[in-house]
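Student: Predicted model and sequence follow; I will ask about them next.
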Amino acid sequence: MKRIALITGATSGIGEATAKLFAKNDIDLIICGRRKEKLATLENELSSLVSVRTLVFDVGDKDAVTKSLQSLNGIWRDIDILVNNAGGAHGLELFVDGDVNDWERMIDYNVKGLLYVSKTIVPWMIERKKGQIINISSIAGKQTYAKGMVYCASKSGVEAISKGMRLELVPYGIRVCNIAPGAVETEFSVVRFKGDKNKAKSVYKNFKPLIAEDIADSIFYCVNVPSHVQIADMTIFPSAQSDATTIHRE
């Protein structure tokens, strides 16, 4: 029987790459995001391979999340894989110069959004006594760096949630994997720097960063290990990176 995966933040980057890889491997999809047109384009691309449902919502809006997910019915509630990917960074300033609105967006998307989505999906998995959750954290969740305090705190929250989920869900046969990427060239830095593409590009200058497909490959590996295996935590760097702030540039 085919598996069903729900992916948040599927309109770009890691989420989009994961959706495409899953579709190529016969996994039906529920793709979620804020940009309706991008979701429609992705659905059109992948619907020849698998069954695809789209849900348009902002993960930071609790009522919208609940309403959208509760609209699923029948087999679409039999979600085998939940990829909590939506999130991002906003701003890169010292704490005293930080924008409170940026802080709230990071906490809303990275922490609360993950919780809102999981709050609806996890009970369905518990009822079926099966499922797998992939939470996308960051090296920032393991190592705090200057000018990124609140982003790092939000990703540390993802790490804690992943551990807590694993503790509580093991009795139900639900596996939980936390994936912490290092430098991945997606829209991440463009968003962080408010659309400044030159500044975003400089983040990846003079080394070869990871790309979204690298993380998608890792996610796919984690959801395909034998049923007695649980990949609890995975940190992924480009070969030029050794920790959150140390990158060898040519």
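Tutor: Cool, got the structure.
Student: alpha carbons only for contacts and neighbour counts from here, please
Tutor: Fine.
Student: gap between the residue most central in space within the chain and Ser51?
Tutor: Centroid-nearest residue in the chain, with CA atoms, centre = their mean: Asn85, separated by 1.3 Å. Going from Asn85 to Ser51 by CA to CA, to the nearest Å gives 20 Å.
Student: thinking again about what came up before, looking at it, the residue nearest to the centre of the chain is touching Asn135, isn't it?
Tutor: Yes. If you go by CA atoms under 8 Å, Asn85 and Asn135 touch, sitting 6.5 Å apart.
Student: Buried residues, stretch 30-47. List them.
Tutor: For stretch 30-47, a neighbour-count test (16 or more other CA atoms under 10 Å) marks Ile30, Ile31, Cys32, Gly33, Arg34, Arg35, Leu39, Ala40, Leu42, Glu43, Leu46 as buried.
Student: ok, second structure coming up, stack it against the first:
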Amino acid sequence: MTAPAAPSPASRIAVVTGASSGIGAATARQLAEAGYRVVLTARRKDRIEALAEEIGAAGHSAVAYALDVTDRAAVDEFATAFRTIGVLVNNAGGALGADPVATGDPEDWRRMYETNVIGTLNLTQALLPALTASGDGTVVVVSSTAGLGTYEGGAGYVAAKHGAHVLAETLRLEIVGTPVRVIEVAPGMVKTDEFALTRFGGDEGKAAKVYEGVAEPLTADDVADTIAWAVTRPSHVNVDLLVLRPRAQASNTKVHREL
């Protein structure tokens, strides 16, 4: 396998949102190993500061910046602090609840849309000028297979991830001809410490049931490895959409479980 190309001098800074845990933290580690100076953003300042120290201790470069991606004023302030950006990984997101449409909580729907879609929009709009000015920019949208197909009990999250998918697809059309790629990575079943637990309001039993009988769901490192691979392709190569699932998952509704 050919080693990933080193990032160009104009594009050595990578911003990763939602970097306090899971896919975001794993992506930050892998991009740092690939030679990027990583800017870690998330609401939990203590988490990203600890990760920045970890990355630094490994001989790489990282800086922590506490940020709520749904706060546009804060995002704009962040953009003024980091004027040289080569990569933006829009990873902040998440799911809340698994109720049917008839009884779903509108506030959960609103929060999911704000984080998964508006948060991605905020960072992308604020950093797109810097990404373009780098001469070799990359926008990554971490969506989900939920953005490509629906399932019962998931309408709120599915709607949000469909929004993220369409945002990436439309942006790619709109900025073609500029030196910025738009990459979408859509993971399927990923087992992380927090995703399912957050979705079910801290109910460990419900969270565990999501992965029950699935021998090897994807890990955060699996997804991060895919993101890092896509980002480090030669500049003229755009991985438009990469769908990533564990072998045990054939679709959003077809999963092999060894019970």
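Tutor: Now that the structure is in, tell me what you want to look at. Here the structure is a predicted model, which means the values were calculated and not measured.
Student: Fetch the TM-score of the aligned pair.
Tutor: The TM-score (TM-score structural alignment, normalised by the length of the first structure) is 0.95; 246 aligned residues with a CA RMSD of 1.2 Å.
Student: rewinding a little: in the second structure, what residue corresponds to the residue nearest to the centre of the first structure?
Tutor: Here Asn85 of the first structure is matched to Asn91 in the second structure, going by TM-score structural alignment.
Student: show me what contacts that match?
Tutor: In this structure, Asn91 of the second structure makes contact with Val16, Thr17, Gly18, Ala19, Ile23, Gly24, Val141, Val142, Ser143, judged by CA atoms under 8 Å, 6 or more residues apart in numbering.
Student: Let's see that with 7 Å instead.
Tutor: Applying CA atoms under 7 Å, 6 or more residues apart in numbering to Asn91 of the second structure gives the contacts Val16, Thr17, Gly18, Gly24, Val141, Val142.
Student: do Gln249 of the second structure as well
Tutor: Val255, His256.
Student: can you check Met165 of the first structure too?
Tutor: Shown in contact with Met165 of the first structure (CA under 7 Å, 6+ apart): Val176.
Student: Skip the chain neighbours and tell me the closest residue to the counterpart of Thr18 of the first structure in the second structure.
Tutor: Aligning on TM-score structural alignment places Thr18 of the first structure opposite Thr27 in the second structure. Excluding its sequence neighbours, the residue lying closest to Thr27 of the second structure (CA to CA, 6 or more residues apart in numbering) is Ala224, at 4.4 Å.
Student: Please enumerate the strands of the stretch 151-259 of the second structure.
Tutor: 180-187, 241-244 (DSSP state E, counting those that start in this stretch).
Student: right, so of these, which gets closest to Ala74 of the second structure?
Tutor: For Ala74 of the second structure, the closest of those is strand 180-187, at 23.7 Å, according to CA to CA.
Student: so that closest one matches what in the first structure?
Tutor: Mapped onto the first structure using TM-score structural alignment, strand 180-187 of the second structure covers residues 174-181.
Student: what sits up against that stretch?
Tutor: 129-139, 159, 162, 165-166, 230-237.
Student: Buried by neighbour count, from those: which ones?
Tutor: 130-139, 159, 162, 165-166, 230, 233-234, 236-237.
Student: Please pull up the equivalent of Asp221 of the second structure in the first structure.
Tutor: The alignment partner of Asp221 of the second structure in the first structure, by TM-score structural alignment, is Glu213.
Student: Surely that match is in contact with Ala17?
Tutor: Yes. Taking contacts as CA atoms under 7 Å, Glu213 of the first structure lies within contact range of Ala17: 5.5 Å.
Student: Could you name every residue contacting both of the two?
Tutor: In contact with both Glu213 of the first structure and Ala17: no residue, using CA under 7 Å, 6+ apart.
Student: buried sites along stretch 78-95 of the second structure?
Tutor: Applying 16+ other CA under 10 Å to stretch 78-95 of the second structure flags 78-79, 84-95 as buried.
Student: contacting residues around the residue lying closest to Ala92 of the second structure once chain neighbours are set aside?
Tutor: Nearest residue to Ala92 of the second structure, sequence neighbours excluded (CA to CA, 6+ apart): Gly18, at 4.1 Å. Counting by CA under 7 Å, 6+ apart, Gly18 of the second structure touches Gly24, Thr41, Ala42, Asn91, Ala92.
Student: now do Lys191 of the second structure
Tutor: With CA under 7 Å, 6+ apart, Lys191 of the second structure has these contacts: Pro217, Leu218, Thr219.
Student: Save those as CSV, and put in distance to Val176 of the second structure and neighbour count too.
Tutor: Shown next, in CSV, are the contacts of Lys191 of the second structure (distance: CA to CA, whole Å; neighbours: other CA atoms under 10 Å):
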residue, distance to Val176 of the second structure, neighbour count
Pro217, 35, 19
Leu218, 32, 20
Thr219, 33, 18
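Student: preserved in the first structure, out of the residues you listed?
Tutor: On the basis of both residues aligned by TM-score structural alignment, their matches' CA atoms under 7 Å, what survives of the contacts of Lys191 of the second structure in the first structure is Pro217, Leu218, Thr219.
Student: ok, the second one to Ile48 of the second structure distance?
Tutor: Note on Leu218 of the second structure: its distance to Ile48 of the second structure, by CA to CA, is 23 Å.
Student: and what of the first one?
Tutor: For Pro217 of the second structure, the distance to Ile48 of the second structure (CA to CA) stands at 25 Å.
Student: pull the longest helix from the first structure.
Tutor: helix 149-169 (DSSP state H).
Student: What mean distance separates that helix from the matching residues in the second structure?
Tutor: Helix 149-169 of the first structure, aligned to the second structure and superposed, deviates on average by 1.0 Å (mean CA distance after the TM-score superposition for the first structure).
Student: buried stuff in that helix?
Tutor: 149-159, 161-163, 165-166, 169.
Student: Asp99 of the first structure -> the second structure?
Tutor: Aligned partner of Asp99 of the first structure by TM-score structural alignment: Asp105.
Student: hmm, back to that, in helices only, show me the buried residues of stretch 30-47 of the first structure.
Tutor: Among the buried residues of stretch 30-47 of the first structure, the ones falling in helices (DSSP H) are Leu39, Ala40, Leu42, Glu43, Leu46.
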